[in-house]
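> Need a 3D model of the sequence below.
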Amino acid sequence: MKYALILDHVSQYSISLMCEVLGVHRSGFYRWREGPQSKREARKEKVTSLVKDTFESFEATYGAPRIAQELNALGHKCSVNFIAKIMQEQGIVARNGKAFNYSGHALTMHNVADNLLWRDFSAERPNQKWVTDITYVWVRHQWLYLATVMDLYSRRIIGWSLDTSMTEELITQAMQMAIDARGKTPGLIVHSDRGTQYRSNSYVSFLERHGITRSMSRKGNCWDNAVMESFYARLKVELIYSKCYQSIDEARSGIFGYIEIFYNRKRRHSANDGVSPVEFEEKAAIAA
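As a prediction, the model looks like this:
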């Protein structure tokens, strides 16, 4: 049954990853599958997995030429055309690619804010420092985009939004959810990367209307928002990779359960003395 599940999703996820998640050996899967795998199939499967990993590692900013450069530098010989074909088959498009309908100023560094956090992810009280970002979720034959907002005080996800397009509306909806849940606190800082959406005039105006101060990571430095990157890594390992969602509704329901029920209320967090974000906030409120 597990091998059949792997075979059904071999075009979406790497075999090594699925075998690891399902607790089976890759060699066993190959023995089970009818007929030996051709060298050409094996190479394409391996490179497809590498393309997906590289694409996500560089925050979806690399197209075929740069991904090919990265893989060749690591010793995986491949052409730009080969990588481009794989990306087309997998529906992978760089965020600055032609498929994204940004304005003519998309590539200019306007509306960049100073880095006010400088990797200080501690907070003395709720609603002092929030961090936000966007990640990619593969569902059957398309990408979904998940925007989240985290309160650094307890590491609680206080706002999130899921959609089929990566727009200013996506991140504004996540931020509005956070504001509705927590209210507006004077001096609140919201930190993000320098993504086009976070520099858009509509989003900047939205934060200004709510009296929220912006902070941004340095150019190309994912470690400046490491806490959110860590959350996304856990989300994908603990949920996305193991579920292989086949529809948007399935993914939305699963992400809701993970964030609102498991992560916020049950999952123990080392930064919270080993308790969940909600329990940490409740204990802090009682102690105060």
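
> Please make it C-alpha for all contacts and neighbour counts, starting now.
Fine.

> those strands in this protein, which residues are they?
Applying DSSP state E to the chain gives strands spanning 129-139, 142-151, 156-163, 189-192, 213-216.

> Of all the ones you listed, which one is nearest residue 229?
Nearest of these to residue 229, taken as Cα to Cα: strand 129-139 at 8.2 Å.

> helices and strands around the closest one, which ones?
strand 142-151, strand 189-192, helix 226-235 (3 or more Cα pairs under 8 Å, 6 or more residues apart in numbering; DSSP states H and E).

> Now do it against helix 226-235, angle only.
Counting by axes from the mean of the first three to the mean of the last three Cα atoms, to 10 degrees, strand 129-139 lies at 30 degrees to helix 226-235.

> For the closest residue to residue 65 other than its chain neighbours, grab the count of nearby residues.
Spatially, and ignoring its direct neighbours in sequence, residue 65 is nearest to residue 80 (5.4 Å; Cα to Cα, 6 or more residues apart in numbering). Look at residue 80: counted by other Cα atoms under 10 Å, it has 15 neighbours.

> Can you measure across stretch 54-68, start residue to end residue?
Criterion Cα to Cα, to the nearest Å; first-to-last residue distance in stretch 54-68 is 10 Å.

> again, but for stretch 147-158
Terminal residues of stretch 147-158 lie 11 Å apart, using Cα to Cα.

> ok so, going back, could I get the helices and strands packed on strand 129-139 in JSON lines, plus columns for mean neighbour count and distance to residue 171?
Below are those laid out as JSON lines (neighbours: other Cα atoms under 10 Å; distance: least, Cα to Cα, whole Å):
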{"stretch": "strand 142-151", "mean neighbour count": "22", "distance to residue 171": "6"}
{"stretch": "strand 189-192", "mean neighbour count": "22", "distance to residue 171": "11"}
{"stretch": "helix 226-235", "mean neighbour count": "16", "distance to residue 171": "14"}
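
> Turn these into a markdown table, including distance to residue 259.
Formatted as a markdown table, those follow (distance: least, Cα to Cα, whole Å):
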| stretch | distance to residue 259 |
| --- | --- |
| strand 142-151 | 10 |
| strand 189-192 | 20 |
| helix 226-235 | 9 |
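
> quick one more, to check against the first:
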Amino acid sequence: MKFAAIADWAESGDFPIEFMCRELGVSRSGYYAWRDRAPSQRERADHGLTAIITQVYERLRGNPGVRRVHAELITLGHRVSPKRVWRLMKAAGLQGRHPKPWKRTTIVGDAPVPALDLIGRDFTAEAPNQRWCGDITYVKTWDGWAYVATVIDLHSRAVVGWAIAEHMRTELVTAALDMALARREPPAGVIFHSDRGSQYTSTIFAEYCAKNGIRRSLGRTGICFDNAVSESFFATYKKELVHTRPWPTVKHLTKETFDWIETY
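Next comes the predicted model:
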């Protein structure tokens, strides 16, 4: 580090090399040996990998942390450890966005319509349109609170339906499911898993699912891990989009959410 600092100051002409070596307690011969030494193979490899990491970071809009960058490098064919990715990102000043504190939005209904947990924390599916999950989150705009509902296919983790409104009534979640049904046209018996929020336990929602051939599945009350895929998606949505800027209107939020989900 001392040699690197001396090289920077020497290049800008701030101080004489002999003076800097003396003040920093290093030898001139050591400095010149360091300066003339060719970069090692490891250093050259780190330099090239840092350039790729920077490209990945910029392409993902400055959002990804170490795990997502590491996963992206693996898909690009680079065999590299997460620890090395962390070291290079830290050296390059690249850091992923972090979520803000969580706020409860689930409101348990007074008389929930019974439904079993058909998922049991097994968030996989052998084929598309077999098992879906969903949830609701909130976003504060200058006009007031907005609420976002999603439908995620557990086979690919793709968002197949979503809706935004200024209320948390059952119509919000059915609007998201309307989009999913229109896009995917699933066979009768597709499972839709959610928490026990009042929207998902209402009689209106039960009737909607029966009419559209959807099998309802409910996690346990107060156990966020029972709907972990939906929770994880919203954590990413919040830290990569919602918490990066103010939201003047629900219309503005809807436009940017469309871009984030559908094109990014």
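
> Give me the TM-score for these two chains.
Once superposed, chain against chain, the TM-score is 0.60 (TM-score structural alignment, normalised by the length of the second structure); 166 aligned residues with a Cα RMSD of 1.7 Å.

> coming back round to it: what would the strands of the first structure look like in JSON lines with distance to residue 253 of the first structure?
Listed next are the strands of the first structure as JSON lines, based on distance: least, Cα to Cα, whole Å:
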{"stretch": "strand 129-139", "distance to residue 253 of the first structure": "13"}
{"stretch": "strand 142-151", "distance to residue 253 of the first structure": "13"}
{"stretch": "strand 156-163", "distance to residue 253 of the first structure": "11"}
{"stretch": "strand 189-192", "distance to residue 253 of the first structure": "26"}
{"stretch": "strand 213-216", "distance to residue 253 of the first structure": "31"}
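
> which helix of the second structure spans the most residues?
Criterion DSSP state H: the longest helix present in the second structure is helix 41-59.

> Show where that one falls in the first structure, residue numbers please.
Aligned using TM-score structural alignment, helix 41-59 of the second structure spans no residues in the first structure.

> Give the buried residues for that helix.
46, 49-50, 52-54, 56-57 (16 or more other Cα atoms under 10 Å).

> Contact partners for the residue nearest to residue 65 of the first structure?
64-65, 68 (Cα atoms under 8 Å, 6 or more residues apart in numbering).

> before we move on, what about residue 260 of the second structure?
Applying Cα under 8 Å, 6+ apart, we find residue 260 of the second structure in contact with residue 241.

> Show me what it aligns to in the first structure.
Under the alignment by TM-score structural alignment, residue 260 of the second structure pairs with residue 258 in the first structure.

> State the distance from its match to residue 237 of the first structure.
Distance, residue 258 of the first structure to residue 237 of the first structure, by Cα to Cα: 12 Å.

> got the end-to-end distance for stretch 257-264 of the second structure?
With Cα to Cα as the measure, the ends of stretch 257-264 of the second structure fall 10 Å from one another.

> Next, the buried residues of it.
residue 257.

> Can you give the distance of that stretch from its chain's centre?
13 Å (Cα atoms, centre = their mean, to the nearest Å).

> Just give the closest residue to residue 70 of the first structure, not the sequence neighbours.
Nearest non-adjacent residue to residue 70 of the first structure, counting by Cα to Cα, 6+ apart: residue 54, 7.8 Å away.

> That neighbour contacts residue 69, correct?
No - the pair residue 54 of the first structure / residue 69 is not scored as a contact, 10.7 Å apart, by Cα atoms under 8 Å.

> Give me the nearest residue to residue 151 of the first structure, chain neighbours excluded.
Residue nearest to residue 151 of the first structure in three dimensions, not counting chain neighbours: residue 130, with 4.6 Å by Cα to Cα, 6+ apart.

> what about that neighbour, neighbour count?
Counted with other Cα under 10 Å, residue 130 of the first structure comes out at 26.

> Need the counterpart of it in the second structure.
Aligned by TM-score structural alignment, residue 130 of the first structure pairs with residue 132 of the second structure.

> Please apply the same query to residue 146 of the first structure.
When the second structure is aligned by TM-score structural alignment, residue 146 of the first structure is paired with residue 148.

> Check the gap between that match and residue 3 of the second structure for me.
54 Å.

> Kindly report the same for residue 150 of the second structure.
Per Cα to Cα, residue 150 of the second structure is found 54 Å from residue 3 of the second structure.

> what does residue 133 of the second structure give?
Plainly put, residue 133 of the second structure is 56 Å away from residue 3 of the second structure if you go by Cα to Cα.

> Same check on residue 126 of the second structure?
57 Å.

> out of those two, which sits in the busier spot?
Set residue 126 of the second structure next to residue 3 and count neighbours by other Cα under 10 Å: residue 3 wins out with 19 against 10.

> So which residues make contact with stretch 181-197 of the second structure?
106-109, 112, 117-119, 129-135, 160-161, 200, 212-221, 224, 226-227.

> Provide the aligned range in the first structure for that stretch.
Aligned by TM-score structural alignment, stretch 181-197 of the second structure falls on residues 179-195 of the first structure.

> Centre of the chain to that stretch, how far?
19 Å.

> Any buried residues in that stretch, and which?
For stretch 179-195 of the first structure, a neighbour-count test (16+ other Cα under 10 Å) marks 179, 188-195 as buried.

> same question, stretch 245-258 of the first structure
245, 248, 251-252, 255-256, 258.

> Let me know the closest of these to residue 142 of the first structure.
Set against residue 142 of the first structure, the nearest of these by Cα to Cα is residue 248 (9.4 Å).

> aligned partner of that closest one in the second structure?
Using TM-score structural alignment as the criterion, residue 248 of the first structure maps onto residue 250 of the second structure.
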